[in-house]
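Q: The amino acid sequence is not available; the structure is as follows:
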């Protein structure tokens, strides 16, 4: 059960979520939906069903109706601030003919909800929303058929309205009066027609976000806010480096401190537990001061990551191979781009609460995958998976595999030492920065040949990168398991090329280019800890491809927007390109010195949302500061369920990508990470936010949902790079565009 526990909650109320499950549907035990397909991903039970219904076809896994008419909808996806809790209600309400506010939504909980793997890849509305919509439509038709039998009226003379079935003669039956035991315990058929867009009352309409009130009023909005009665506070004492080993710690000195309950040591895993939070913090600081570690120099030279990546390749995979092997033309251009290791940079450091009681573990966590996390925790704790329950509670910061799963593991490992007590683990800012998995560094090289007419006739693209996901599923993905005496090992990374992409996501240009070769030079081991950061490889790949498209446009003496349209036949892609250019007021009119325009386009994963963006930037040569002023973009994510949420997600993606592009890079020496706080890892401040951001939602009613949350990251970075080039005549190939790098490129 999801919980919104107030700060003065009782222990009884807090633990209510661990009670018996009263619904009858069966939840698959192993299914996982990762960033890429793996052997562990089960085949769909019915691959012809839409969205996540393919893996979980039973209607009562998605919709429950009580005898009093209360409707509860279940999703295996989580709220990450993207508006999921509101949009999924809208989708269900549309087909059930109800008010969205009257529907209760239960998000990811291994005790109640379908297994939809990770909330990742902008797939919540695409997969879960599609499943909920089709399930809701079938439930509506079941209600009508049952009412037809009860009222003795043909089904065609009945309609659903406000949670009731209404007959042409005025008689009505509420859903609660119709529902019976196991009525919905049937598999979906996928054959019930959906409502037509001209009859919508919920989809595409404005509704207040249900997750916002607690966030703006100081309520218990996040897992960090939960304070159950009887809770103990735990703080970690992490090693100074990934491979450091604990040599010595004065345990008696720590455990004798005021309020300290115990010190947990398991191999190199070390934590202090106290009655009050500041007592735990004080004990943690004392433990850091007295602990002695054996650490070694094992990181490469940060200033030569491209050389490291090229030297560490284990195999090369072909992502695309189309057309002729060699092509001649009028002119060939080449370029190289790099991306550093980058953080999720969660504003709220990771936290979790765990309770071990009656030989079962319950964990409240802001993980993005409750089922994969459950399986990893079960392996780490040597418990059967059915004895571990993971309940999602929002966290203040996410966007991929940050410290959430590790905090859950920390809390669970400690809770097993102290049965019957809720254990709260709260990371520090330094721990979040030093121990979260980073977005992987990348090296890319691209070359292309133009013919005499200025069209691209040949394209070669090579990328060097690790796998971008080491998410849970096995214990070795959890830092607690890797530090404990048993020392679980991370599973070896494997090269996996799939339609969704990983490091190779968006490595294939969507443009019409007859001859293409795209290769992924796979690096199995990264020098720092890496995993999924929003967009995976798409951010760097789109930055590289779209920056290079501007170079080709310049060589072809063609406007960058026109050059893209020249190579694009996809009508939806052309629409967003043209819409963004029109909304921005794109032209070749001269700008004041030091100011430039930039444009970029991509379809996320080449099969999700289309997004084009235009922006204006000012470059200060003396300070090296790049300031983005006006931004305009257009996005097509299929049918627009919640236009305001689409705009919010796009605006957020633009700002996040701007921060990545202008500021963010993890620093390290040959031994340690050197970015423990915001001063050593700067992000965009409010003063850097563009003066205006305009988002045009290109709605396509009745078309499939495409997902939108990660569509803006790649195009934004490229548009900034292209605006810098337009403003200065120079190209920055290495992210980020720090003040120092800008001045170096400009020769200041």
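A: Thanks, I have it. Only a predicted model underlies this, so the values are computations on that prediction, with no experimental measurement involved.
Q: Could you use CA atoms for every contact and neighbour count after this?
A: Noted.
Q: Give me the buried positions along stretch 149-157.
A: residue 155 (16 or more other CA atoms under 10 Å).
Q: With stretch 135-154 instead?
A: Neighbour-count burial for stretch 135-154 flags 135-148 (criterion: 16+ other CA under 10 Å).
Q: in a strand, that's where residue 519 is, yeah?
A: Yes: under DSSP: H, G, I helix; E, B strand; the rest coil, residue 519 falls within a strand.
Q: Format the buried residues of stretch 135-154 as a markdown table; extra columns: distance to residue 442 and secondary structure.
A: Shown next, in a markdown table, are the buried residues of stretch 135-154 (distance: CA to CA, whole Å; DSSP: H, G, I helix; E, B strand; the rest coil):
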| residue | distance to residue 442 | secondary structure |
| --- | --- | --- |
| 135 | 42 | helix |
| 136 | 43 | helix |
| 137 | 45 | helix |
| 138 | 46 | helix |
| 139 | 48 | helix |
| 140 | 49 | helix |
| 141 | 51 | helix |
| 142 | 52 | helix |
| 143 | 54 | helix |
| 144 | 55 | helix |
| 145 | 57 | helix |
| 146 | 58 | helix |
| 147 | 60 | helix |
| 148 | 61 | helix |
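Q: what about versus this one:
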């Protein structure tokens, strides 16, 4: 028996009258009057009402079920997330989570990502938070929606909910009667606040979570279809290119605008203060005009850049805030041996393969921007402020971009597109930065210095640990219009909000500065710089890359001083059972310890728990060093990962493998080139990244699944451990303890000569 709409409590009439499917993103009524707490994010602070703090993941800030799941009377199910796809495969994994708890095939669900006109506000897609926050929200919201629909059907059928089953949006009774989700939703009313406890399925029954569902985004990318914002076209679309100042704070003095307006296809030259752009009918016409406009523009001198030779010394001068993040004192053995070391890391750029791009349309007093920003809501707020528009007149829609992993130029080019589109009312405008603009106006990862001192007792145990770092927040995300580079160049410029340190346990420059090892006496100091001489912001893993590198290479130095095997030494100081499991698994799969190796070959080991909150990663590597060139070849890696409940095994493996490669590129080779006058890393020859020829011969990722455990973010978790393992393997291969990144290349070649 199939229930007819007219039979079910008014069917669609009741549904339409109830407003059950109105998507709402507001907090609870009266939330402003309630006590609130602030949780850390990689963007602005996120306020959580006391009434919702017990909810799972992003339900804390978006508690209404119909903010996440919409069902129409015809049974069409639409699921929303406020997170975006950055090439990590999270869109697929989030769909799997929703499909599992809704008891539906993924193909039956329409899944939509971040859009300020439709999706919940989940801030930024960053910090390996997507599965932990949005995944947890969808898991619980989907389970509660399924429960509400089944309860509604049970009431109609006059049976217990426990005897009903759901499959592919159809609820079935033991006697054969059925009801669709679309029919049930009229009596379910999804416009309600989620509950702290959900009717979650038994993980043993999962059929979707834990499987390697093929990624949704791959077919289009490998077949060359329109996949990225760079590929977007719209009827009547114009093309724009911008002219950027030659250096920070340079002011535009004059242009050759009359000449440019005579060029083929040129529609308009737009100038607002030092923000300069040309609009043309065709893209190549815009590129040619941009080159001519740049050549004919005159600028003031701007400010000088720092001396590369003194960058790390200067950090100790400009780091004016001293923040103690750990200070523990416990009874320990008597120190008999003390080691000290100092490490450094240079500025690096994102190296996004595709230069940043955005499409914007200003029409009828409202702005729509298509962007590959990692945070459409923070961007929306920044653009609204910049243009003096109400927030509800600005819509930011996420479209994938070819390259990201941090705060690159995506938000800034969106600001350019918004400013230009306002001048071209009613016509869509596509803006793409040039390669040299992407590189020279990037938000670089900040330089860092770390210093460490630790002592051992007679039994080879660590009895004290003193650690200090010098850097900035590593995070200058869009919290006001002044954080947008074009907004700083306007005739009436906006000023960036002050830089503030990100608080622990997430941390910024001090992310992962507190070791997970059991250390009886520990002192960790974050020497924070509120200003940096170069434009800097978030890069994948923030300070964790450098801090874990320091901790893990120093652990090897301590193990050598104690006369202990590096893996055994770590196990001696590790009490966390899950950490011990990944350390043991990586060592076992690698066959640690390896027998003595031939010359110029080395092995290394490292461990980290990302932010001490997210996934556990242990890695063992084998490398070859070419003394004549300083090249380091990562031959082989075995990686063990515990990210809690696994959603998509292949997705996690891909992210860990990609993280190993990217971290190897950073650790061994990458370094921003600049002098006191200009940024000199403006193309791929002046800023080399790892080439396919240098990709590791084998990287094997071993996953520890923990069904029913919380999701732990894994995308950035391998960055630090990879760096530490490479540093340790280099010492094993060369006898040189290298502490200044990048480790390979010409500097290594020179050291190996002696």
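A: Everything's here; your move. Given the structure is predicted, the values throughout are model-derived calculations rather than measurements.
Q: just to revisit the earlier point, is it possible to get JSON lines of the buried residues of stretch 135-154 of structure 1 that adds distance to residue 206 of structure 1?
A: Formatted as JSON lines, the buried residues of stretch 135-154 of structure 1 follow (distance: CA to CA, whole Å):
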{"residue": "135", "distance to residue 206 of structure 1": "23"}
{"residue": "136", "distance to residue 206 of structure 1": "20"}
{"residue": "137", "distance to residue 206 of structure 1": "21"}
{"residue": "138", "distance to residue 206 of structure 1": "25"}
{"residue": "139", "distance to residue 206 of structure 1": "25"}
{"residue": "140", "distance to residue 206 of structure 1": "23"}
{"residue": "141", "distance to residue 206 of structure 1": "26"}
{"residue": "142", "distance to residue 206 of structure 1": "29"}
{"residue": "143", "distance to residue 206 of structure 1": "27"}
{"residue": "144", "distance to residue 206 of structure 1": "28"}
{"residue": "145", "distance to residue 206 of structure 1": "32"}
{"residue": "146", "distance to residue 206 of structure 1": "33"}
{"residue": "147", "distance to residue 206 of structure 1": "32"}
{"residue": "148", "distance to residue 206 of structure 1": "34"}
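Q: counterpart of residue 171 of structure 2 in structure 1?
A: Aligned counterpart of residue 171 of structure 2 in structure 1: residue 165 (TM-score structural alignment).
Q: ok, of the buried residues of stretch 135-154 of structure 1, which one's closest to residue 110 of structure 1?
A: Closest to residue 110 of structure 1 out of those is residue 135 (20.1 Å), distances taken as CA to CA.
Q: Need the counterpart of that closest one in structure 2.
A: Per TM-score structural alignment, residue 135 of structure 1 is aligned with residue 141.
Q: Tell me if I'm right that its match and residue 62 touch.
A: No: using CA atoms under 8 Å, residue 141 of structure 2 makes no contact with residue 62, being 10.6 Å away.
Q: Aligned to residue 708 of structure 1, what sits in structure 2?
A: Using TM-score structural alignment, residue 708 of structure 1 pairs with residue 714 in structure 2.
Q: Not including adjacent chain positions, what is the nearest residue to its match?
A: Nearest non-adjacent residue to residue 714 of structure 2, counting by CA to CA, 6 or more residues apart in numbering: residue 615, 5.2 Å away.
Q: tell me the contacts of the one you found?
A: If you count contacts by CA atoms under 8 Å, 6 or more residues apart in numbering, residue 615 of structure 2 has them with 609, 641, 642, 643, 644, 712, 713, 714, 717.
Q: just checking, the last one touches residue 658?
A: No: using CA under 8 Å as the test, residue 717 of structure 2 is too far from residue 658 to be in contact (10.8 Å).
Q: Nearest to residue 301 of structure 1 among the buried residues of stretch 135-154 of structure 1?
A: Nearest to residue 301 of structure 1 out of the buried residues of stretch 135-154 of structure 1 is residue 135 (CA to CA; 53.8 Å).
Q: Name the SS class of residue 742 of structure 1, please.
A: Quick answer, by three-state DSSP: residue 742 of structure 1 is helix.
Q: coming back round to it: who's in contact with the host helix or strand of the match of residue 171 of structure 2?
A: Under the criterion of DSSP states H and E, residue 165 of structure 1 resides in strand 164-167. For strand 164-167 of structure 1, contacts defined as CA under 8 Å, 6+ apart pick out 143, 144, 147, 153, 157, 158, 159, 160, 172, 173, 174, 175.
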